[in-house]
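[1] Turn this into a model:
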Amino acid sequence: MGQIVSANAYANNEVVYVAWDVDEMIEGCLGFEVVRIYLNEDGSDAMREGKPDRVTCASWVGFRGQRNPHWLPQHTGIWPVQKLSWRDLTVRKKRAALERRPEAAHVRYEIRPLGDLRDGMEPAPDPTPAPVRVVERDEHGRPILDADDRPRMETVDAYTGEPRPLGYLGPAISTKPVRVTSRRGPFRSTFTNGVLAAQWLRNVLMEDGRIDGDELFNKISDPEDPHRKYLAGDVLPLLHELFARDGEFFLALYELDDPELVELLLSHAERLHVILANTGQHDGVWDHRNASAREVLINAGVDIQHRMFNNATHIGHNKFVVHVAPDGGARSVFTGSTNWTSTGVAGQTNNALLIEHDEVAGAFLDYWHRMRADELAVPVPFGQSMSANQQSLRFRKDNEQPAEVRLPNGAAVQLWFSPNMQRRTKGTKTPPDLQEVYRRMRLAKDAILFLAFYPAQRGADSIIGEAIGIGRNDGRLIVSGAVSSAQAMPNYVPRDRGDPDDPDDDDPGRSPTTFFEDNVAIVRASRIDDRALLADFGAEKLVAKGNVGAIIHDKLVVIDPLSPDCTVVLGSHNQGFKASYCNDENLVIVTGDQALAEAYAVHILDVIDHYRFRAIQAERQAQGRRGWSGFLDGDDSWLEDYVDGRKGALMRYFARGRQG
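    Okay, here's the model as predicted:
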């Protein structure tokens, strides 16, 4: 009889990723129960109301013959996990409420195999569905109102169908403790929860029986909306915390339109120094998106430089803030992929990193001053095209070498700034910042993980193409990633060549949603859009407004996250040639900090795992093939591919645990 032989958990400030492995088939295994155990500071089990504080993790998918019409969570002792990993998405968010638990939870996990209950087995929790109160709806899904125009409630079973009693097939195995926190030495690593293709969000929008065109965009644009606050995670609170500090702030921003962030800047107007770039062209006029915020900052007397390229070749793509203390010393820098827009903070996957280190902050401040000195002609009016506006050769020359900083914990930080090539349009020579990223990728021993928005068409001249090439040369290496743009997929077939460096959403060509080649797996952000396809799943949104836009906006590479020689690559840089040749960008490379690497790896795994299932479903649907039924398997056949090694390489890597 097989058994679980290893299990490990990894956390960032939003999600815990749990992975385990088995030595052989566990006969009759219908999945695994996953239990979260809260711990005291000394590592002992915490108590709540006189009992150990244990929470069986939530699950939403039942066995065939069972239905979940109200999309209510059961738990993994009733509907078990039929794979060898689990993302604990409710470690911060409560199952039945938007209230978020505070960070810094100290937890471990127990995983235990389950099968149909037989004589002599220890029974799992009673699967009888509990009575719950829900809104009564008509045949069109609209709430039925009472005489006071309030939704009428009714009592129903939490799920329908015959309960399936389960029992334990073996003992539980425990992970080591992990802490759910953003704090890792000099780093505060935070991630948005901006995955919009999600059933919980779809059900929120359907509360009134319909989804209006701009309903989601309006929600995420409202600073008081509770769903926006959940989707933004800790990114907005961290910015508020940063600006509460004494001193001055030096900002370089690409996009700025979020009402809460504009108001935050206005409340500190006299302490700001802002370089604000232009946004794209709309109806022939540039900078439509930033125009309102730009005017407000000007009227408030903010020290602002208008770094407006107003052409299709160059952009000021930074999104960073340097905090300078009252004594004049740079103390910290906030950077990452998060644009200061409502979609950036609450409608896309993004990351933000606060680095509390004088030397790192000082390098960013030096770059800010170099940009400030590299003045561009200011368009009059602001929306006028400026085809000649581009960075100077001197500015490019000054960015050719990185800043290098050694941290107290032994980790190293290398900082690159763009543009750093003398040529002003994209060329064929690999820029120095990407040469360094590629060099580190080629040293990978176990895994290369990445998230990308749109570094280049078909992933060429970018980290996507490089990762695929490295994976092809080393079949033992795990290469796994997710991309946002259809045109960034390596198997994309363009309909019209156009400009391969600029995504054209009106000319998508043919883009599969998956790229699987032996040890290389890449998926594209996708949604469930066929109500009849999967049992109780409903059609999801993919972007906040319209049909196009960034979905995965991260620009991340993590190399060997469980090794002391791990590397994290992040920043505003899209990690393709054009960013280095043409744009104002920052690229941060952190080597040797396992805690930070694990936090970023969890974010990447979270995004990949969410979209992988949807991408496979979309691919099968496009090919006219049958997809997943929407139900748990009724026997142990689901486990065979994991035991045979045909599936689960990534899970096994994380199940093995840390090295060194």
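[2] Please count neighbours and contacts with C-alpha atoms only from this point.
    Noted.
[3] Buried residues of the longest helix along the chain, list them for me.
    Ordering each helix of the chain by length in residues (DSSP state H) puts helix 594-622 first. Within helix 594-622, the residues that count as buried by 16 or more other C-alpha atoms under 10 Å are 594-619.
[4] One more: stretch 526-541?
    Neighbour-count burial for stretch 526-541, counted by 16+ other C-alpha under 10 Å, picks out 526-529, 533-541.
[5] Name the residues that touch it?
    For stretch 526-541, contacts defined as C-alpha atoms under 8 Å, 6 or more residues apart in numbering pick out 67-69, 71, 196-199, 202, 513, 542, 611, 614-615, 617-618, 627-631.
[6] Between the two ends of that stretch, what distance do you get?
    By C-alpha to C-alpha, to the nearest Å, the extent of stretch 526-541 from end to end equals 9 Å.
[7] before we go on, could you also do this sequence so I can check it against the first one:
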Amino acid sequence: MRVRNENGGLTAMAVAGTYVVLLGWDMPEATLLAQGVLGFAVRRLRERDGERIWLSGMKTFEQVEPFPVPDEPVTSFLHPLQTFQWADYSASPDERYVYTIVPMGGAPGALVLGPGVDLAVATERVDQGRHAVFFNRGAVASQEYARRFQNRPPDDVGPSAFNWLSRGLVEGLEAFIGQAAQGDALEGAFFEFKSPRIYTALKAAKARGAAVSVLYDGDSQGEGNDKALEGQGMDGMVKSREHAGGFAHNKFLVLMQAGVPKQVWTGSTNLSVNGMFGHSNNAHIVRDDAIAARYHQYWLLLDSDQTRKPTATQDEALSPLPADGSPLDALFSPRLGLQALDWYAGLAAGAKRGVFMTFAFGMNSRFVPSYDKTDDVLRFALMEKKGTGRTYKAQAAEIDRIRRHPNVTVAVGNRVELNLFDRWLAELDRIADEAHVLYVHTKYMLVDPLGDTPTVVVGSANFSAASTTDNDENMLVIRGDTAVADIYLGEFMRLFSHYAFRESLQFKDATSDANALLRKYLVPSPDWIHGGGGAGQSYFRAGSDRALRRLYFSGQ
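    Coordinates of the predicted model:
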């Protein structure tokens, strides 16, 4: 849900997903300076019970609080937010809130509230009916985990840590499986299939009279999958996919009811401890008979366990490139050529205001031209790492080059390593030793998500050549569903902001012993809008990342 409002020269917009509400605002530069605005406070009213809170930040005015308590957020009512973009990550699905954005004038310690803007929103339900969207917490490397669980591994904490990290994703899969009853069937294909918890749910479905058939990768993950399945009582329900041209990299489950394909569970989540609870992952349920039927046909093809070329030939017949304007479609891999990857790159290149993509293991060269340009289109890339293998150095150099464009912003997974960095706590980077991915594992693209006809592409495939021509993969293409786009955009910005800050610490050498304990305070004048009087980039420099974000997220 999106809401925009204006008052007294202040323009603001809220974009409400399920667990995230994005907030953006703007005021004319001259007004900010004339009124001596020192930042903005944000108040949240929850309509259900009348609870009122002021959203918090981490920085303080040195004149008011020179020695703030380690790891304790501070209220924006006393220490306003010196930015034009913020988010509430503590929202709950299907709730009504009113956010009030207030410009704060006066002086530190004696702030004066200006005329604010109210934004009344209803957060989205996790289950939208046709679509249901799940994101795990995806940030074991976080201050909140460190605060809540003293940075202890989840195995040491117990179910409360796993539940917090799951954030409803694993429970959603269990509920999906729980629908299968007598005469129904579940047909799945998974790269990593190593979860006793999901085995239990599937065995319960079989006990209810449902047929269960799961394919799993028998090549690179074969040994690990086989070991995990030993003694689990899954005989007759599982089968190894042996002849994939590359990785049998899917993660999907089809629900057949009375012999008819009805629902699909898909996304990026491997069924392993790290996949479900450690690095960032998502899942997406789609309830559409035509799409479910195509996934059923795709599963039958995979079950026949043919080699790459015959599989690719049939995949292209089953899932041709989507027609222009198609509201819901699916693309399956492997494919004979790279036309699907070119099609994705064309979507990115055609963005009018913004493109937001996750690239787990580097940016394929087909997407570089879309990012390698200076214009008024915001281009965000969230990455696990800048590249892989022998070409890593060249890939990293290219990312560092294109991120110099003022409208291109890249974030790479990282964590706070030193305890007490500017009142922050050291963070874990994994919950299990066997971790090939630490931070970012999602695979999705958002094209003009705040427009009237957003495009969301999401599934199991990295936007790469191997995922297109070699691996077993699946992707959904969703057009024109603003509620789905709002959910994905909120989750993208949640993790993007999380990791962009952590990566920036490496640029600034902020975690060195000499700099780690230096306090970073709020600017005690309106000069914060210009980077503290020359210390950084101005929010009002035309074409800059900050200026473009100020306009885009305030709905202008």
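[8] quick one: TM-score?
    After superposition, the two chains reach a TM-score of 0.86 (TM-score structural alignment, normalised by the length of structure 2), with 525 aligned residues with a C-alpha RMSD of 3.2 Å.
[9] sorry, back to before: what's the mean distance for the longest helix of structure 1 versus structure 2?
    Average distance, helix 594-622 of structure 1 versus aligned residues of structure 2 after superposition (mean C-alpha distance after the TM-score superposition for structure 1): 1.5 Å.
[10] So which elements touch whichever helix or strand comes after that helix?
    Scanning forward in sequence from helix 594-622 of structure 1 by DSSP states H and E, the next helix or strand is helix 640-644. Packing partners of helix 640-644 of structure 1 (3 or more C-alpha pairs under 8 Å, 6 or more residues apart in numbering; DSSP states H and E): none among the helices and strands.
[11] buried sites along helix 640-644 of structure 1?
    Buried positions in helix 640-644 of structure 1, judged by neighbour count with 16+ other C-alpha under 10 Å: 642-643.
[12] Would you agree F320 of structure 1 falls within a helix?
    No - according to DSSP: H, G, I helix; E, B strand; the rest coil, F320 of structure 1 belongs to no helix; its state is strand.
[13] which position in structure 2 aligns with it?
    Aligned counterpart of F320 of structure 1 in structure 2: F252 (TM-score structural alignment).
[14] Any chance you could list what contacts the strand ranked longest in structure 1?
    When structure 1 is parsed with DSSP state E, its longest strand is strand 105-116. With contacts defined as C-alpha under 8 Å, 6+ apart, strand 105-116 of structure 1 is touched by 4, 7, 9, 18, 28-41, 77, 80, 124, 164-181.
[15] So which bit of structure 1 is stretch 130-142 of structure 2 matched to?
    Using TM-score structural alignment, stretch 130-142 of structure 2 corresponds to residues 186-198 of structure 1.
[16] List the contacts of the matching stretch.
    12-14, 182-183, 230-235, 345-357, 526-528, 540-544, 551, 596, 599-600, 603.
[17] picking up where we left off before, which members of the contacts of stretch 526-541 of structure 1 are classed as buried?
    Buried, going by 16+ other C-alpha under 10 Å: 67-68, 71, 196-199, 202, 513, 542, 611, 614-615, 617-618, 630-631, out of the contacts of stretch 526-541 of structure 1.
[18] ok, the aligned residue in structure 1 for G218 of structure 2 - contacts?
    In structure 1, the residue paired with G218 of structure 2 according to TM-score structural alignment is N278. Listed by C-alpha under 8 Å, 6+ apart, the contact set of N278 of structure 1 reads 254-255, 286-287, 290, 306-310, 315-316.
[19] N278 of structure 1 and G576 of structure 1: what is the separation?
    21 Å.
[20] now the helices for the stretch 251-400 of structure 2?
    With helices called from DSSP state H, counting those that start in this stretch, the stretch 251-400 of structure 2 shows them at 273, 289-303, 308-318, 339-349, 368-371, 392-402.
[21] need the ones you listed in CSV with distance to G325 of structure 2, can you?
    Shown next, in CSV, are the helices of the stretch 251-400 of structure 2 (distance: least, C-alpha to C-alpha, whole Å):
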stretch, distance to G325 of structure 2
helix 273, 38
helix 289-303, 16
helix 308-318, 19
helix 339-349, 12
helix 368-371, 21
helix 392-402, 31
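[22] gap between the host helix or strand of T190 of structure 1 and the chain center?
    Following DSSP H and E, one finds T190 of structure 1 within strand 187-191. Per C-alpha atoms, centre = their mean, to the nearest Å, the displacement of strand 187-191 of structure 1 from the mean C-alpha position of its chain is 12 Å.
[23] helix or strand right after that strand?
    Assignment by DSSP H and E places the next element after strand 187-191 of structure 1 at helix 199-205.
[24] Outside of that next one itself, which residues are in contact with it?
    By C-alpha under 8 Å, 6+ apart, helix 199-205 of structure 1 touches 71, 211, 215-216, 537-541.
[25] list the contacts for the residue nearest in space to the middle of structure 1?
    Centroid-nearest residue in structure 1: T349, 3.9 Å away (criterion: C-alpha atoms, centre = their mean). Residues near T349 of structure 1 by C-alpha under 8 Å, 6+ apart: 191-195, 551-554, 607.
[26] so who does the closest residue to the match of F320 of structure 1 other than its chain neighbours touch?
    In space, and not counting its chain neighbours, F252 of structure 2 is closest to T266: 4.3 Å by C-alpha to C-alpha, 6 or more residues apart in numbering. Contacts for T266 of structure 2 (C-alpha under 8 Å, 6+ apart) come out as 251-253, 283-285, 459-460.
[27] let's see 6 Å
    Taking C-alpha atoms under 6 Å, 6 or more residues apart in numbering, we find T266 of structure 2 in contact with 251-252, 283-284.
[28] One more: Q74 of structure 1?
    Taking C-alpha under 6 Å, 6+ apart, we find Q74 of structure 1 in contact with 58-59.
[29] Check the gap between it and Y230 of structure 1 for me.
    Distance from Q74 of structure 1 to Y230 of structure 1, by C-alpha to C-alpha: 22 Å.
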